[in-house]
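Novice: Take a look and give me a structure for this.
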Amino acid sequence: MASTNQQDGFLRFERWIRQQGDDRPSRIQSDVTELTRWGGYDFDMIFAPLDGRYRGPPSGEYDQLIQLYDIPDDFVAERERSVTHSFGHQLGENGVETLWMHFLVKIPTTASQPNQHEPWLKWGFVMTWKPKPMTPTERDTVEPENSEYCVTFLAFQPPLESIQALVTFILSSTWNHVNNDPYVIVDVALSSWYQRVDSIAWDVTHLVRTDEKRLFERAKILETTDPSSHSRHLSSLDLHGIHTSAKNAIYLTEALDAILRAVDRVLSAHKELLHDPKNKWRTEDRTWENTHRLLRYRSELFNSTRLRIVSSHERIKNAVDLAFHLNNAQDSRIGMMNSRSVRIISIVGLIFIPFSAASSIFGTQFFSFPDNNEHHMQVNQDIWYLFATAIPVTIGILLLWKASENDQLRLPGGLASLFGCSSQPRPRDSPSGERGILLNDMEQQRA
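Specialist: Sure, this is the predicted structure:
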């Protein structure tokens, strides 16, 4: 519905106008030269392209729009700085008041589409109102402060939900409530924006739930399958997807915190109008009271969605921690397998090193080759010295190693370092097998 088309080099704006006594609003297409600021319309609603310096020649039309509706410089600067959410309210001349808001939220992405084009949803609006001009008869019978307002609402590229809500409002029989309380249309905008943000929040929650379920299923497989296949299962973990879900939750939490602050400012500004002495008569108007209650209700809705996203963020953080510990557990398993290989090599070395040492001490005189018989080797009858020395040394070293493995050996610190064992008792391995590795890793992380 928003008019983003360009015809003959001019931007086209979709305009809805309604007057008191009209059965239906008028819907027209206008360019910037056809727009008038105060045409005597009770409610003038305009849909325009996204605010900002448009590319190409039409950029001058945006400047004309700024001048025509006295759009605040702060509103223009907010778009250039990509402000997440904002609320502003200022007073002008001749009783004119201007209110503006900006909205921004990130559309969730997945690991399969990390470079999704323009994943940000943004829009904004400027609303201006002034006391409605009175006829000569009304000037004599109506107090000036009791007059109604002429309201102009300029929406810049609102999402589909907001367009539908705004059009539904101007078509309804209660559209003229905006003439008594302009904040009625602000409530409509917040209500439609909540629908979109809440839908995005559910999408983020679904992505978190999916990643969480896959990770827990993978952890269960790792506990019940052969350790030799763990590397294959761990390599299939979508760690990128898990971190993408965490990023989506962080972005949405920021957006919800920002909109909650903006809604609080809306409530404060509306409350100030309620207590304005010149608007004292409106405190008895049900429209103003109902609008204030609805604005508080919107705040509660946004806060409810925020709590859901905070919960999803904590869940995905838990999933990231679990994935981290699973990888650590796999590294521990690989280290244990490598240590077994080194252990076998060490045992072989313990057996043969004493023989090598004894042979080095006694020399190579245990064997000889007589010159008269080159095909036979003679063994010295004193070779028993080699076995008498090497075998006890080998047995002694093996006993020391075995005792240190079973925590039955207590050596002073110096000797413990010499033999490569600890002088303190070592904690026994968990009897729970593979689960013990994961629990030990988690305890080390907490420490």
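Novice: When you work out contacts or count neighbours from here on, use the C-alpha atoms and nothing else.
Specialist: Fine.
Novice: Flag every buried residue along stretch 20-27.
Specialist: The neighbour-count check on stretch 20-27 (16 or more other CA atoms under 10 Å) flags Pro25 as buried.
Novice: Please read the previous query as pertaining to stretch 272-285.
Specialist: Neighbour-count burial for stretch 272-285, counted by 16+ other CA under 10 Å, picks out Leu273, Leu274, Arg282.
Novice: start to end distance for it?
Specialist: Criterion CA to CA, to the nearest Å; first-to-last residue distance in stretch 272-285 is 15 Å.
Novice: Would you do the same for the sequence below? I want to compare the two.
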Amino acid sequence: MMPSLTKDPQSISRFEQGYTSSNVEAHSPFCLFQWHRGKHPTRKDILSVDELRNCGGWDLGILTAPTDEPASLPGLLKLVDLFGIPSDFVGERSHAVTHSFGIRKLGDESEIVWIRFLALLPSLPFHGKPRWRRSAVVLKWVPTPSSNNKSTSAPSRQVTLICFQPVEGILVAINRLFKSSRWEDALRDPYFLINASFETWHELVDENAWKLVDLSREAERSIFERSAQLEIDSAELLAIDYNSIHNLAKDAIHMVEGLDASLRSLECALRYHSEMEKLQRDDPAIWEATHRSLHYRREMFHSTRLRMLSVDQRLKNIINMAFNIGTMHDSRVMRQDSYVMKTLSILAMVFLPISTVSSIFGTQFFTTTTSPDPTSSTGAVNTSFVVNKKIWWLWTISIPVTVVMLVGWGVWIKRSQLKAERLTYWMKDVEKAKSA
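Specialist: Have a look, this model is predicted:
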């Protein structure tokens, strides 16, 4: 009854609208791994869901499939009907959810758990290509008739795990399970496979987290080197790739978002796995080992998240420093212009008193006179340069005024510098007091 009440037909219709025969291939590549008691595990390539219907009867089955999108998996609706996957799982794809964890009990007493994963793959240079990695798992277990037989210790479930667009690590985990004789632990506690899914997903996320750390460290080193070249090379100083730095900061935010989503899914898995403890009375060791592993996975995700939070803060510091470098460069240019203006001001200050005194007195201190040349028969004249006898007034007044102005200017500059130094020392004392 519960599946019929919660089934959403609109999710199915939206999926069907996205399906067209022109954007899908002729077949959907599946790979089925099967384990049977008393037999060796087998691997088989499946071309369609119809072929998959004839491969039932396994004790443990792991099916790898493409991403659950119409363009990649047109047979998803048949797969949903075959395994009783809830319509909510189909509808989540159209909403592009970041986090999803669901559990549903079906009418045949079977249970289904589904989880969606989402992570960003950071890279530079950024070309606008899709860098998101999506994956999903659906775990279903069905009680077998042996569950009513209390005298047997054989596992009492048939377990199926469907991996949509599995990461590389899940294939390695399946290979390890192929070579292991403890595969029946997954029948005793199906969350054994959930733990393996979180383990492989953390490997992918942690690897890309370290990649983002390396990219951020390189950007940080470049900014530090440029900050040390403020007085050396101003041509390369402004050649800062602000776009790449902002993309790294955005990637860090998305990485934290993906880690938070994984942690929420892991918390849900731990909560529901705790409810299974009462069902594991005959073999509590398997449940306890799986539960402890899930707790460990949670701490590993927290470790990666803390690293990403640190990277996020470092990138904020890098962005601030990058903009400060530009500001310091502009300040350096303005300081050079200030030196030129200061030189012109000093020259004006030196000659200002002289011109002022000359203007006030209006005295011509230098004149020329003409007189007839007695030796010339043609009436030529002689020109002579005459200095006014009152020129000493000019120097008596101009020199003291100039000296007073220069001394006053020097005293004012010195006092301004002392005030700036006292403010700097005061700020240092405040910082020391805060750090003490």
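Novice: Could you list which of the buried residues of stretch 272-285 of the first structure belong to helices?
Specialist: Counting by DSSP state H, these place Leu273, Leu274 in helices.
Novice: ok, the buried residues of stretch 272-285 of the first structure vs Val178 of the first structure, which is closest?
Specialist: Nearest to Val178 of the first structure among these: Arg282, at 13.0 Å, using CA to CA.
Novice: got a list of what that closest one touches?
Specialist: The contact partners of Arg282 of the first structure, taken as CA atoms under 8 Å, 6 or more residues apart in numbering, are Leu274, Trp288.
Novice: Of all the strand elements in the first structure, which one is longest?
Specialist: When the first structure is parsed with DSSP state E, its longest strand is strand 120-131.
Novice: what range in the second structure does that strand sit on?
Specialist: Per TM-score structural alignment, the counterpart of strand 120-131 of the first structure in the second structure is residues 132-143.
Novice: average distance between the matching stretch and the first structure?
Specialist: Comparison of stretch 132-143 of the second structure with the first structure after fitting gives an average deviation of 1.3 Å (mean CA distance after the TM-score superposition for the first structure).
Novice: do stretch 208-222 of the second structure as well
Specialist: Relative to the first structure, stretch 208-222 of the second structure is 2.5 Å off (mean CA distance after the TM-score superposition for the first structure).
Novice: Would you mark the buried spots in that stretch?
Specialist: In stretch 208-222 of the second structure, counting by 16+ other CA under 10 Å, buried: Asn208, Ala209, Trp210, Leu212, Val213, Leu215, Ser216, Arg217, Ala219, Glu220.
Novice: In helices only, show me those residues.
Specialist: Asn208, Ala209, Trp210, Leu212, Val213, Leu215, Ser216, Arg217, Ala219, Glu220.
Novice: Of those residues, just say which sits nearest to Pro86 of the second structure.
Specialist: Asn208 (31.8 Å).
Novice: neighbours around Asp238 of the first structure, how many?
Specialist: Here the count is done by other CA atoms under 10 Å, and Asp238 of the first structure has 15 residues near it.
Novice: Equivalent analysis for Asn176 of the first structure, please.
Specialist: Residues near Asn176 of the first structure, counting by other CA under 10 Å: 20.
Novice: contacts for the longest strand of the first structure?
Specialist: Taking CA under 8 Å, 6+ apart as the rule, strand 120-131 of the first structure contacts 50-51, 69, 71, 94-107, 147-159, 182.
Novice: circling back to that earlier point, the buried residues of stretch 208-222 of the second structure into TSV, with extra columns for distance to Ala289 of the second structure?
Specialist: TSV is the format used below for those (distance: CA to CA, whole Å):
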residue	distance to Ala289 of the second structure
Asn208	28
Ala209	28
Trp210	29
Leu212	33
Val213	33
Leu215	37
Ser216	38
Arg217	38
Ala219	43
Glu220	42
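Novice: Arg292 of the second structure: which of those is nearest?
Specialist: Ala209 (24.4 Å).
Novice: Assess the claim that that closest one and Met255 are in contact.
Specialist: Yes - shown here, Ala209 of the second structure and Met255 form a contact pair, counting by CA atoms under 8 Å, at 7.5 Å.
Novice: any common contacting residues for those two?
Specialist: Listed as contacting both Ala209 of the second structure and Met255 by CA under 8 Å, 6+ apart are Met308.
Novice: of the ones in helices among the buried residues of stretch 208-222 of the second structure, closest to Ile346 of the second structure?
Specialist: Glu220 (43.4 Å).
Novice: quick one on the thing from earlier: just the buried ones from the contacts of strand 120-131 of the first structure?
Specialist: Buried, going by 16+ other CA under 10 Å: 50-51, 69, 71, 97-107, 147-159, 182, out of the contacts of strand 120-131 of the first structure.
Novice: May I ask you to name the longest helix in the second structure?
Specialist: The residue-count maximum for a helix in the second structure (DSSP H) belongs to helix 284-361.
Novice: What is it packed up against?
Specialist: When contacts are defined as 3 or more CA pairs under 8 Å, 6 or more residues apart in numbering; DSSP states H and E, helix 284-361 of the second structure sits against helix 191-227, helix 242-275, helix 391-435.
Novice: Which one, of those helices, ends up nearest to Ile325 of the second structure?
Specialist: Distance to Ile325 of the second structure, taken as CA to CA, is lowest for helix 191-227 among these, at 6.2 Å.
Novice: angle of that closest one against helix 242-275?
Specialist: Interaxial angle of helix 191-227 of the second structure relative to helix 242-275 (axes from the mean of the first three to the mean of the last three CA atoms, to 10 degrees): 160 degrees.
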